[in-house]
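Undergrad: no letters, just coordinates:
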């Protein structure tokens, strides 16, 4: 008994000393403890400290605090040749009674739609087909699609097509579930109100027929806002498809030009998400998890998807473009697009995409070869890749190691490259890759833009805050400095 009495205080003292050592040698990373202004107080506060405690309880302004967490979200993915035929069973399994099938007039004639229709009919699932989706959708075409979906009141959606189709289906789903919402309520700020989506939407199954956007995995939908002459969109994880059915057989009908431009989108998705600012550098920290943006900055999980997608794209895109019968390359590009979708759908993209939106929206009349459309069109992948050599030369100094790792994916020996040359090396590797791919405009001037267009392109980029906030090296606190940097980038991108 006496020995026990002597030992107990000794153990208590040791434990107390150990706790003090841990506290000061390794400050806790929990925001409740590492942040001195966090609203968290221990019950052991003495009466003499209550006044101080009340001062600490004042609400904290999180608008200038950096993020401390990231979330990973992605659709469930089914990958395999021939799996499109299972879609009817999927809707039967979820108890769907009324399905809205969304596609475009070109895809409606393809085998992917035949498989979908046969699958739904085989399972006795009632459905209607909307095939009025516009390639590179505008807000007007999206509103027309929404007006079709609202009176039908489907209990599930099925998108069969490329990114334009899947994005349009996401928006049909959203505004059918929020029938009284104004169109701009959910559109990304500052062009719209940027309201969060506060409830789950109807089930949406996406069947991609192109290997590019990765839209089957993301909570993002992009369109042209005609009145502002700029691309924008809506981004929230509740927009994500319930299931992405990635069937390599469905991409075999893609023309070579579509393989190329879709693949360039994958290339930039992976490069931009790999080089985006780290998630813990993003400001502001959300005051509620529902406000945490879909695009959060690079994080340890998105990095895995982004880098693997980049490696696969460099290896397989030239093969897929060159040989329409190279089914292995086509299949690997569909997988790369999906991997990139998980990566950028959580980490985000930055300058190539931010600058691409006014490039598409302010098209001076360019019509890309290989696209069966009547009106001028700059395919999305072309609009993002055309600035890439200039962009990654500019961002290189922000994180030389990442830019050199990206250059290695293009086959560059970086063992003797100095860190300060990282951006230049990656830029040159990118330019060489684009030139060898063939039939790609080697700068904005090949799309019809001149130096006289640069100011308008800059002004069309400034509102893209959702992606510019993730751009490394860009001056985000001084609008005039940001304008000057963007002006220089557009001028450099006129030709590479």
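TA: In hand now; what should we look at? Everything numeric in this text was worked out from a predicted model, so none of it was measured. Numbering: from 1, shown residues only.

Undergrad: CA atoms for contacts and neighbours, from now on please.
TA: OK.

Undergrad: so what's the residue count around the closest residue to residue 280 other than its chain neighbours?
TA: Distances taken as Cα to Cα, 6 or more residues apart in numbering place residue 67 nearest to residue 280, at 4.8 Å, with adjacent residues excluded. By other Cα atoms under 10 Å, the residues close to residue 67 number 20.

Undergrad: surely residue 67 and residue 287 touch.
TA: No: contact criterion Cα atoms under 8 Å: residue 67 and residue 287 do not qualify, at 10.3 Å.

Undergrad: part of a helix, is the residue nearest to residue 280?
TA: No: in this structure, residue 67 is coil, not part of a helix, as judged by DSSP: H, G, I helix; E, B strand; the rest coil.

Undergrad: before we go on, here's another structure to hold up against the first:
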């Protein structure tokens, strides 16, 4: 290829007017030296879906020749039908197991350490997680540290809180049986928890953590209370919307010196976009029905799939500001206890609620970076005719769509309703700063003042 041709290709790329996330992957010029990333990697758990499919769990474990299984759940689920179905299958197939049910609703470093100690003492050869994101994330961490017996707790925790070391050893098989329709944790290599010494959320992100198999049984989400269904659904919505609007993978940099260092969250990419769009379609049709009618099996089943779809998308593309800013919202909670979470032993702002609170302000802020993406989301989520929406109005229109969803689902009116005021903004910003792993994926660059403005604009929503 001639130098003149290369120069022409670069000049044409430089005058592209469309959002970078819509562009096709650029043609390689043959150079091996890239300041920015040039590739993305798709990773996802195997997924088995179907009503009643949990009955196959014991057969899966027998096929794995499992000798000593660690089953992880929480105290509430321990008494509910999903856990009974799982254990009945294990008993029917004569599987030897030990049960760990001391999982926190929102995991902490303390609760995660307890699971790690249990796993190391048991020396298990397979893990099974039956529960929502908290349970599945706890199982991922227990598996990771069992497989790295010399590792200290902060070795794999995301920087800057932890050391963010790459995972070198092979983990044990993990089968995830999700019982909520929200986190998508059954498909991803991410485990999130509260790091109590800093009152901040952090986590571990590595493809090696993703479950070997996700058994997605829609019978289990029949048992979600209304508020759990609402908050989980908004987690799905923000997973899809943040991954869809994240910085394009080939705009992130620098490229890793070694493929093992390529992060799990890579930026928007053509494959993740497919799953985000599918999630939008299901949210638009089934979200509200799923929240207010637990007997609407079609809606609850569809949202269970939407959670998987969005999980595949964000598990590879990543999330950005809504999630990064949600972590201090949850971590700095004062007295608020969400309805349907009264069994919690301490104040709690559920993850999905914390995530959606800033969404209208966030997407108003990010829209100038890629307005066409935001307008497409308006069309897919809101079913509106978007042909006459101007680029300058993209953020405001998408914010209106999000407020409409929040109002329909009876979400509290902003951070002030959760116990925060303007005096808390500085602490909320400080709690967001360590979340650079996700906030750097926002399509628009930002500084502390921008974050403060978003928090201030989220004190009330309606």
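TA: It's in. The model shown is predicted, which means the values in this text are computed figures rather than measured ones.

Undergrad: and the TM-score between them?
TA: Comparison of the two superposed chains (TM-score structural alignment, normalised by the length of the second structure) gives a TM-score of 0.94, and 444 aligned residues with a Cα RMSD of 1.5 Å.

Undergrad: and the residue nearest to residue 280 of the first structure, what does it touch?
TA: For residue 67 of the first structure, the contact set (Cα atoms under 8 Å, 6 or more residues apart in numbering) comprises 279, 280, 281, 282, 283, 284, 285, 286.

Undergrad: could you dump those residues into JSON lines and include secondary structure and neighbour count?
TA: JSON lines is the format used below for the contacts of residue 67 of the first structure (DSSP: H, G, I helix; E, B strand; the rest coil; neighbours: other Cα atoms under 10 Å):
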{"residue": "279", "secondary structure": "helix", "neighbour count": "23"}
{"residue": "280", "secondary structure": "helix", "neighbour count": "17"}
{"residue": "281", "secondary structure": "helix", "neighbour count": "16"}
{"residue": "282", "secondary structure": "coil", "neighbour count": "18"}
{"residue": "283", "secondary structure": "coil", "neighbour count": "17"}
{"residue": "284", "secondary structure": "coil", "neighbour count": "14"}
{"residue": "285", "secondary structure": "coil", "neighbour count": "21"}
{"residue": "286", "secondary structure": "coil", "neighbour count": "17"}
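
Undergrad: compute the first-to-last residue distance for stretch 257-271 of the second structure.
TA: 24 Å (Cα to Cα, to the nearest Å).

Undergrad: same thing with stretch 376-394 of the second structure?
TA: 9 Å.

Undergrad: so which bits of it are buried?
TA: For stretch 376-394 of the second structure, the neighbour count (16 or more other Cα atoms under 10 Å) marks 376, 377, 378, 379, 380, 381, 382, 386, 394 as buried.

Undergrad: residue range for stretch 141-154 of the second structure in the first structure?
TA: Under TM-score structural alignment, stretch 141-154 of the second structure corresponds to residues 171-184 of the first structure.

Undergrad: of the buried residues of stretch 376-394 of the second structure, closest to residue 200 of the second structure?
TA: Distances from residue 200 of the second structure to those, taken as Cα to Cα, are shortest for residue 377 (30.3 Å).

Undergrad: the closest one pairs with which position in the first structure?
TA: Residue 377 of the second structure maps onto residue 406 in the first structure, by TM-score structural alignment.

Undergrad: now do the strands in the stretch 151-300 of the first structure.
TA: 156-161, 204-208, 220-225, 230-235, 243-246 (DSSP state E, counting those that start in this stretch).

Undergrad: residues in contact with residue 321 of the first structure?
TA: Applying Cα under 8 Å, 6+ apart, the residues near residue 321 of the first structure are 256, 257, 259, 260, 437.

Undergrad: ugh, wrong one, I meant residue 315 of the second structure
TA: 43, 44, 187, 188, 189, 190, 264, 265.

Undergrad: what segments of the stretch 101-250 of the second structure are helices?
TA: For the stretch 101-250 of the second structure, the helices defined by DSSP state H, counting those that start in this stretch occupy 109-122, 133-146, 226-245.

Undergrad: what of the stretch 301-450 of the first structure?
TA: Going by DSSP H, counting those that start in this stretch, the stretch 301-450 of the first structure shows helices at 327-347, 351-361, 380-385, 388-395, 400-409, 422-437.

Undergrad: do the stretch 1-150 of the first structure as well
TA: Under DSSP H, counting those that start in this stretch, the stretch 1-150 of the first structure gives helices at 2-25, 31-34, 50-56, 87-93, 111-122, 139-152.

Undergrad: okay, those in a markdown table with distance to residue 266 of the first structure and mean neighbour count next?
TA: Shown next, in a markdown table, are the helices of the stretch 1-150 of the first structure (distance: least, Cα to Cα, whole Å; neighbours: other Cα atoms under 10 Å):
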| stretch | distance to residue 266 of the first structure | mean neighbour count |
| --- | --- | --- |
| helix 2-25 | 44 | 10 |
| helix 31-34 | 36 | 13 |
| helix 50-56 | 48 | 12 |
| helix 87-93 | 25 | 18 |
| helix 111-122 | 22 | 18 |
| helix 139-152 | 24 | 17 |
